[in-house]
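>>> need coordinates for the below:
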Amino acid sequence: MSLAQPPPSGSGSRDIWQDLRRHTQARIGLGRSGDAQPTRSVLEFRAAHALARDAVRQPFDIEHLAQQVTAVGLGEPVAVTSRASSREEYLRRPDLGRLPDDLSEIPCSPAQVGFVLCDGLSPAALTEHGVPLLRALTEVVGAHRTIAAPVIATGARVALGDHIGAAMGVQTVVVLIGERPGLSVAASLGLYLTHLPRPGRTDAERNCVSNVHPPDGLGYLEAARVIDALITGARRLGRSGVDLKAVSVGALDGPLDHHVVP
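All right, here's what the predicted structure looks like:
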């Protein structure tokens, strides 16, 4: 429902919502045309809905992504799939997206941290933000921890990372996954951290850093710093999840200091 009607063009009246629109992607002050919304607002809404639907079903070029991931310098990634045999089955059967098909190609690593890049509900998000975010994570986390060769997973839900992390043999696994597209953002990444990953971990046993999609969402470097702080906290606490909280202190336009409260 519209909250206000923008002034007619050329009326000289000030649009009271103009300043607020600079600070949010929410649809506010759309105005009205009679008893309905203006045609422009309706068309913009339909276009955003179409972009969200396209993001879910966008073809995923895993070979191109693998080349980019290799260039980051963590080693050649291994590609795995879930038990969902198609995109349609993946959308209908979330349970199959949580189970691996075959993980035998994943080498066991002595590294401390492993990264898993998943298409999730927005392959478009992984295609756009996955590699830049992985670079930032490599820079921040890799400065003082060992990192295993990445894994790329298709048809994946978050819990698939528990199986992959256990197969990798890492102490902490971080899943980079395309988040469910919305009407404001169609391509956004989420990060899910699980300490001591193994099949059967619950959502309460992992931490999430969401809404990674610069310039409007969380930036790559900032997200990497939060994840690094969570890894530190999880290692001290011996577990991740609801008992582990990340607190950010600092100005939004300057370096952020992160600490973890168990």
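>>> C-alpha only now, for contacts and for neighbours.
Fine.
>>> now do the contacts for residue 167.
103, 106-108 (CA atoms under 8 Å, 6 or more residues apart in numbering).
>>> now do the same contact list for residue 210.
With CA under 8 Å, 6+ apart, residue 210 has these contacts: 188-191, 218.
>>> hmm, 10 Å instead?
Going by CA atoms under 10 Å, 6 or more residues apart in numbering, residue 210 touches 176-179, 188-192, 217-218, 223.
>>> kindly report the same for residue 172.
Here residue 172 is in contact with 111-115, 147, 162, 165-166, 193-197, 231, 234-235, 239-240 (criterion: CA under 10 Å, 6+ apart).
>>> equivalent analysis for residue 63, please.
So residue 63 contacts 69, 79 (CA under 10 Å, 6+ apart).
>>> that one falls within a helix, correct?
Yes - counting by DSSP: H, G, I helix; E, B strand; the rest coil, residue 63 is found in a helix.
>>> among the contacts of residue 172, the buried ones, what's the ChimeraX command?
Applying 16 or more other CA atoms under 10 Å to the contacts of residue 172 leaves a buried subset, and the ChimeraX line that selects it is:
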select :111,112,113,114,115,147,162,165,166,193,194,195,196,197,231,234,239,240
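>>> before we move on, back to that, wait, which of the contacts of residue 210 is closest to residue 205?
residue 192 (10.1 Å; CA to CA).
>>> next secondary structure element downstream of the host helix or strand of the closest one?
Using DSSP states H and E, residue 192 sits in strand 189-195. Tracing the chain past strand 189-195, the next element assigned as helix or strand by DSSP H and E is strand 206-212.
>>> would you mark the buried spots in that following strand?
Per 16+ other CA under 10 Å, strand 206-212 contains these buried residues: 206-212.
>>> just stretch 43-57 next, same as before
Buried, per 16+ other CA under 10 Å, within stretch 43-57: 48-49, 51-56.
>>> who's in contact with it?
Applying CA under 10 Å, 6+ apart, the contact partners of stretch 43-57 are 27, 37, 39-41, 58, 87-88, 91, 119-125, 178-187.
>>> which of those are buried?
37, 58, 87, 91, 119-125, 178-181, 183, 185-187.
>>> where along this structure do the helices fall?
18-21, 39-57, 62-72, 87-92, 94-97, 123-141, 160-168, 220-237 (DSSP state H).
>>> distance between the first one and the chain's centre?
So the one you mean is helix 18-21. Centre-to-centre, helix 18-21 and its host chain are 27 Å apart (CA atoms, centre = their mean, to the nearest Å).
>>> equivalent analysis for the last one, please.
The chain centroid and the centroid of helix 220-237 are separated by 15 Å, computed with CA atoms, centre = their mean.
>>> list the helices and strands it packs on?
helix 123-141, strand 172-178, strand 189-195, strand 206-212, strand 245-249, strand 257-261 (3 or more CA pairs under 10 Å, 6 or more residues apart in numbering; DSSP states H and E).
>>> one more, for comparison:
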Amino acid sequence: MSTLWDDLRRHTRARIGLGRTGNGVPTRQHLEFIAAHAAARDAVHVPLDVESLANRLRELGLGEAVTVHSAARDRETYLRRPDLGRIPEEGLSLHHTGSDIGSALCDGLSATALTTHGPDLVAAIAHALPGVTIAPPVIATQARVALGDHIGAQLGVTTMLVLIGERPGLSVADSLGINLTHRPRPGRTDAERNCISNIHPPHGLTYDHAARVVATLVDGARRLGTSGVALKDTSRHPTLPETELTAI
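I've put the predicted structure just below:
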């Protein structure tokens, strides 16, 4: 027999209506909580398998992936010093491509998310952006979003996409985000970016949905000449005339 809690659970992954056994929750729900907490910790601390990720990216035909590192020398430093994750290690030198689009796949706070969703998401984005040039992907470790500004500037791309593992929670440990920056350069602020979050099918955004939003934002950024707060996602309004798109 369906209960009110059963109906509500169909619409959320939050832990609701767990029940009680004495002074605590039932054993099953307690063990599920412990497992979710362990998965979240693993997502933060397990190192990214760079070689495996590079091999999967190679299959997409976008060119050989380049690996870079932030100035944070290890995971402990990365977690304690977010500022070091925003800048490259000394001596970073990338080939200037002059491409329309650049992409950096960053471990962020969930290497699990990048490993699980990164290559398929890149493939969906490439498919959604016909007629543009895409630079070979860059894999970045111990990376924060702003590291993409340094990468994009050296690649000489018009628009930079940073795919990064988002902070895990007790419901989702493998959520991926995309940060888009037009005309990337060191010193860009978060107000100059657009973020697409919560990408983790089947419960979050699908790859195709996220790719459609990216394509809309890329087009809007090229017409506006900027990204960030002035640029809006108009992917839900495909019938609006071009003159109205940037006003939404």
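>>> most tightly surrounded among the helices and strands packed on helix 220-237 of the first structure?
Ranked by mean neighbour count, those are led by strand 172-178 with a mean of 29 (mean count of other CA atoms under 10 Å).
>>> which bit of the second structure covers it?
Using TM-score structural alignment, strand 172-178 of the first structure lines up with residues 159-165 of the second structure.
>>> ok, back up a step: show me which of the buried residues of strand 206-212 of the first structure is closest to residue 97 of the first structure.
The nearest one, if we look at the buried residues of strand 206-212 of the first structure relative to residue 97 of the first structure and count by CA to CA, is residue 206, at 17.7 Å.
>>> residues in contact with the nearest residue to residue 164 of the second structure once chain neighbours are set aside?
Using CA to CA, 6 or more residues apart in numbering and skipping the chain neighbours, the partner closest in space to residue 164 of the second structure is residue 106 (4.7 Å). By CA under 10 Å, 6+ apart, the contact set of residue 106 of the second structure is 48, 68-69, 113-114, 118, 138-145, 147-148, 162-166, 176-178.
>>> quick revisit: need the helices of the first structure in JSON lines (columns: distance to residue 202 of the first structure).
Listed next are these as JSON lines, based on distance: least, CA to CA, whole Å:
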{"stretch": "helix 18-21", "distance to residue 202 of the first structure": "38"}
{"stretch": "helix 39-57", "distance to residue 202 of the first structure": "25"}
{"stretch": "helix 62-72", "distance to residue 202 of the first structure": "28"}
{"stretch": "helix 87-92", "distance to residue 202 of the first structure": "20"}
{"stretch": "helix 94-97", "distance to residue 202 of the first structure": "13"}
{"stretch": "helix 123-141", "distance to residue 202 of the first structure": "24"}
{"stretch": "helix 160-168", "distance to residue 202 of the first structure": "10"}
{"stretch": "helix 220-237", "distance to residue 202 of the first structure": "16"}
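>>> so which residue is dead centre in the second structure?
Nearest residue to the geometric centre of the second structure (CA atoms, centre = their mean): residue 177, 2.4 Å.
>>> let me see the contact set for it.
Counted by CA under 10 Å, 6+ apart, residue 177 of the second structure has contacts 106, 108, 113-114, 118, 145, 161-167, 195-200, 205, 210.
>>> residue in the second structure paired with residue 135 of the first structure?
Match for residue 135 of the first structure (TM-score structural alignment): residue 123.
>>> who's in contact with the residue nearest to that match when sequence neighbours are not counted?
Among residues not flanking residue 123 of the second structure along the chain, residue 60 sits closest, at 6.5 Å (CA to CA, 6+ apart). Contacts for residue 60 of the second structure (CA under 10 Å, 6+ apart) come out as 119-120, 122-123, 126.
>>> ok, and these in the first structure?
Contacts conserved in the first structure for the contacts of residue 60 of the second structure, using both residues aligned by TM-score structural alignment, their matches' CA atoms under 10 Å: 119-120, 122-123, 126.
>>> can I get those in CSV including distance to residue 189 of the second structure?
Listed next are these as CSV, based on distance: CA to CA, whole Å:
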residue, distance to residue 189 of the second structure
119, 27
120, 28
122, 24
123, 28
126, 26
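>>> and which of these is nearest residue 6 of the second structure?
For these, the residue nearest residue 6 of the second structure by CA to CA is residue 120; the value is 32.7 Å.
>>> was I right to think that closest one contacts residue 56?
Yes - using CA atoms under 10 Å, residue 120 of the second structure is in contact with residue 56, at 9.1 Å.
>>> residue 71 of the first structure matches what in the second structure?
Under TM-score structural alignment, residue 71 of the first structure pairs with residue 59 in the second structure.
>>> what's the neighbour count on its match?
When neighbours are counted by other CA atoms under 10 Å, residue 59 of the second structure registers 12.
>>> against residue 127 of the first structure, how distant is the aligned residue in the first structure for residue 78 of the second structure?
With TM-score structural alignment as the criterion, residue 78 of the second structure lines up with residue 90 in the first structure. Relative to residue 127 of the first structure, residue 90 of the first structure is positioned 19 Å away (CA to CA, to the nearest Å).
>>> now residue 208 of the first structure
In terms of CA to CA, residue 208 of the first structure sits 20 Å off from residue 127 of the first structure.
>>> try residue 249 of the first structure
Residue 249 of the first structure is 31 Å from residue 127 of the first structure, by CA to CA.
>>> same check on residue 238 of the first structure?
33 Å.
>>> again, but for residue 29 of the first structure
Distance from residue 29 of the first structure to residue 127 of the first structure, by CA to CA: 33 Å.
>>> same question for residue 169 of the first structure.
Counting by CA to CA - residue 169 of the first structure and residue 127 of the first structure are separated by 26 Å.
>>> one more: residue 113 of the first structure?
22 Å.
>>> kindly report the same for residue 97 of the first structure.
Residue 97 of the first structure is 19 Å from residue 127 of the first structure, by CA to CA.
>>> and the most far-flung residue of the second structure relative to its centre, what is it in contact with?
Centroid-distance maximum for the second structure: residue 22 at 42.0 Å, with CA atoms, centre = their mean. With CA under 10 Å, 6+ apart as the criterion, no residue contacts residue 22 of the second structure.
>>> no more questions from me, cheers.
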